[in-house]
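J.: Here is my input; please provide its structure:
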Amino acid sequence: MATPEINEPTPVKTEADANLPATDHPEAETPAAPPVPLTPEEKEEQDEKKRRLLLLLLLLLLVCLCCVCGLLGRYLIKKEPLPNIIIPTQVSVCTRPAYKFSINNVDGPVSVALSPDGNRIYAAETGGSRLVKVFDRDGNFVTSFAPPGTDKANREPKYMAIDKQGRIFLVDRTSQAIDIYDPNGNLIDAIIGQQMTLTKYIAQQSGGSVPRGLIITHYEGINKNLTYTSDLGLKTIHLTIPEENYPFSPLGLRFDADGNLIYTDTTTDAHSVRVIPAAALEGDLSSFAPVIAAFGSEGPGNEQFQFPQTVVKDGRGNFYISDGNNARVSVWTPERAYKTFFGFGQTQGALNLPRGMWMARGDCLVVADAVGSTLRVYNVSGDEPQFAFDIGEFGLEEGKFNYPIDVYIDGTGRLYIADRDNNRIQVWSY
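T.: Have a look, this model is predicted:
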């Protein structure tokens, strides 16, 4: 039979024990003895050990330096490639903005952009008088403009982009042109074909140069009628654009960081993305002759588009195209080779009708989903795009959307959203 385990009774500490002096207490510890000072011989021996350790460390550093120099010399002499160094991809974190206020006196806004200094907000409206309205940073109305000599029946503003000089590039779908305005809303030129501008056409009709003092007083693009004044007087001409300037049916516009103008073309059976180099847009456009890079075709396939809307680029130079009627974002490499697509399907972050886009800091892609009545945000800083979150939802109240169609983000972290069917520009901020 096993012997039962017997627990030793725990000593009971009495009040008297607690009041005993520390030296008399049964459990008191003996104080530590003071350190014994080293003799001169022991101190010398200790210092010698430190010197030897320091010398050893210096020798190790010298050996490492010799190894590095030897490897460097070997690669310089033999010209062999250095081994690849794998650096982990740094994935950013997309942050949520907060609603600030709305600019309400716009009629069906379809595009929004800002002046380079951020002090002017431009909103193109497709309802009402179809004007471009200008507001200050607080949302106060400043002025409005449109192609001179036109009425709402023969103009239809769509997407716009503003270059570093403050020139406003605005697509007019009625005239199938990219109108160019100065910061005050005066029409100064227009791209009317792949290789043609208004000033180039005028120069060709005027002996090879643009007349001095040129002012465009009437431009009815849909009927190709142009009236202008100059030092030579008033003149009206009918534009007959050579066939080599087509296809040309621009829709979406964005400038990249290098000043290249990227536009989407929706010519029937020729939907594509086209890039006009920055150098072709400098100064006088009377000799406009860009070498346009193009990619994509019309259709539902991987390398195709169906009504492509806007194009933006990430920090690595990849192109992102809101492929409207294919309900997805198409991704292409900096060399304009097809890479992948995302946003299509029924999963979280799926798109319904993607329209305007903007690339926020840290490669966070903001997509205006018009039918979804929200802005979908994707983190594209890593190897694979990741859905992050939505901004807003359907509704008529402040901070809600009804067919959001375009978005612009300025350098201060403000978001400007063209909330078309709520007839307003919403302003959010990070």
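
J.: For the rest of this, base every contact and every neighbour count on C-alpha atoms.
T.: Noted.

J.: could you pull out the helices for the stretch 51-200 of the chain?
T.: Secondary structure of the stretch 51-200 of the chain (DSSP state H, counting those that start in this stretch): helices at 198-205.

J.: need the strands for it, in chain order.
T.: Counting by DSSP state E, counting those that start in this stretch, the stretch 51-200 of the chain has strands at residues 98-103, 109-114, 120-125, 132-136, 141-145, 157-162, 168-172, 177-181, 187-193, 196-197.

J.: ok, residue 257 to residue 349 distance?
T.: 27 Å (C-alpha to C-alpha, to the nearest Å).

J.: And this one, please, so the two structures can be compared:
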Amino acid sequence: MMKRYIAAVGIMAGVAVLGSPLALAAPIWDAKAGGTGAGQGYLNEPAQVTLDSQGRLYIADRMNDRIDIYDGAGTYAATLGRSGSGQGDLFRPEGIAVGADDRVFVADSGNHRIQVFAANGDVLHAWGQLGVKPGQFNSPGGVTADVYGTIYVADTGNNRIQVFDENGTFVHAWGSRGSKKGQFEQPAALWAAPDGKVWVADTGNHRIQVFDSSGNFLLQFGNKGMGPGKLFNPQAIAGDGNGIIYVADVNHRLQAYTSTGIFLKSWGRFGAGEDGLNLPTGLVVTPGGMAYVADSGNHRIVDFRVNSAPTA
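T.: A predicted model of the protein is given here:
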């Protein structure tokens, strides 16, 4: 299932809150990877992205039904999967996560399952099928792994978060369709923070919700709009090493917030130029402040430094 995209224009860029406890410099745009196509090194609507322990970038290359891997220099290295429904095959992969042991977990959205690959690319196993029971999925859109090996899945079509151990055994789930605290409307992505919190891009409700690892609601922020701090169908979420949370939304931008949801700054504008974005759907940020954004509509990965640093 494709994520819902609604075109938006007239976004704000580079807006900061006065008196903010953090200083976020203008980004240094470093490089781009990709280009439209199906050959090696090309992308077709990349979805979510992540990094392994070696600094290699993994891209859920959605419309090419595969995972593309780039080395730390941005050079194409390898591919996982191919179009299909058999073991190791993929159909419209959306989410991707790498565990502490560098196993690769893929939200194989069109096949309604999670597939697992070894660091060397070997197919290990898969779990899930279309359905509403525990351990079943309806177009899972996001997957993340915490520091303990627990796997969290944004079960987009079922409007819930499901939790599994590292072997795919169901642990628990939370959420239902709605707009109240703890409810969801097609959650597209999520991020497990090192402190145990789970941050969810509640896409259809135009907000971010935060939970503890047991699914207890902690806080929420964001509402529908195009102004600073507002969100429009948020598609990706990630944090860095300075306690800053980054969100990519269909306003064609990346926004930064404190860990309590206070808006700090935004970057990007609609376009295909150096600082342009077109429907960003994936995001990962390193502790050093390097952001990799899946610029889906431009069929590329945008790579830039956000340079976050605490102020005195």
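
J.: Residue 257 and residue 349 of the first structure: which has the busier surroundings?
T.: Legend: neighbour count by other C-alpha atoms under 10 Å for residue 257 of the first structure and residue 349, higher for residue 349 (19 against 13).

J.: how near is the aligned residue in the second structure for the more buried one to residue 31 of the second structure?
T.: Here residue 349 of the first structure is matched to residue 229 in the second structure, going by TM-score structural alignment. Applying C-alpha to C-alpha, the value for residue 229 of the second structure to residue 31 of the second structure is 26 Å.

J.: On the three-state scheme, residue 157 of the second structure is what?
T.: helix (DSSP: H, G, I helix; E, B strand; the rest coil).

J.: That one: how many residues sit nearby?
T.: With other C-alpha under 10 Å as criterion, residue 157 of the second structure counts 22.

J.: repeat for residue 63 of the first structure
T.: 12.

J.: And residue 106 of the second structure? What does it align with in the first structure?
T.: Residue 106 of the second structure maps onto residue 170 in the first structure, by TM-score structural alignment.

J.: quick one: that match and residue 375 of the first structure, what's the gap?
T.: When residue 170 of the first structure is compared with residue 375 of the first structure (using C-alpha to C-alpha), they lie 23 Å apart.

J.: what ranges do the strands span in the stretch 101-250 of the second structure?
T.: Counting by DSSP E, counting those that start in this stretch, the strands of the stretch 101-250 of the second structure are 104-108, 113-117, 123-127, 142-145, 151-155, 160-164, 170-174, 189-192, 198-202, 207-211, 217-221, 236-239, 245-249.

J.: Any chance of the ones you listed in TSV with distance to residue 52 of the second structure and mean neighbour count as columns?
T.: As requested, the strands of the stretch 101-250 of the second structure are arranged in TSV below (distance: least, C-alpha to C-alpha, whole Å; neighbours: other C-alpha atoms under 10 Å):
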stretch	distance to residue 52 of the second structure	mean neighbour count
strand 104-108	9	28
strand 113-117	13	24
strand 123-127	17	16
strand 142-145	12	28
strand 151-155	16	28
strand 160-164	20	24
strand 170-174	24	16
strand 189-192	15	28
strand 198-202	20	27
strand 207-211	24	23
strand 217-221	29	17
strand 236-239	15	28
strand 245-249	19	26
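
J.: Ok, which of these comes nearest residue 74 of the second structure?
T.: strand 104-108 (19.0 Å; C-alpha to C-alpha).

J.: Which residues are in contact with the residue nearest to residue 96 of the second structure when sequence neighbours are not counted?
T.: Excluding its sequence neighbours, the residue lying closest to residue 96 of the second structure (C-alpha to C-alpha, 6 or more residues apart in numbering) is residue 106, at 4.5 Å. Residues in contact with residue 106 of the second structure, defined by C-alpha atoms under 8 Å, 6 or more residues apart in numbering, are 60, 93, 94, 95, 96, 97, 114, 115, 116, 143.
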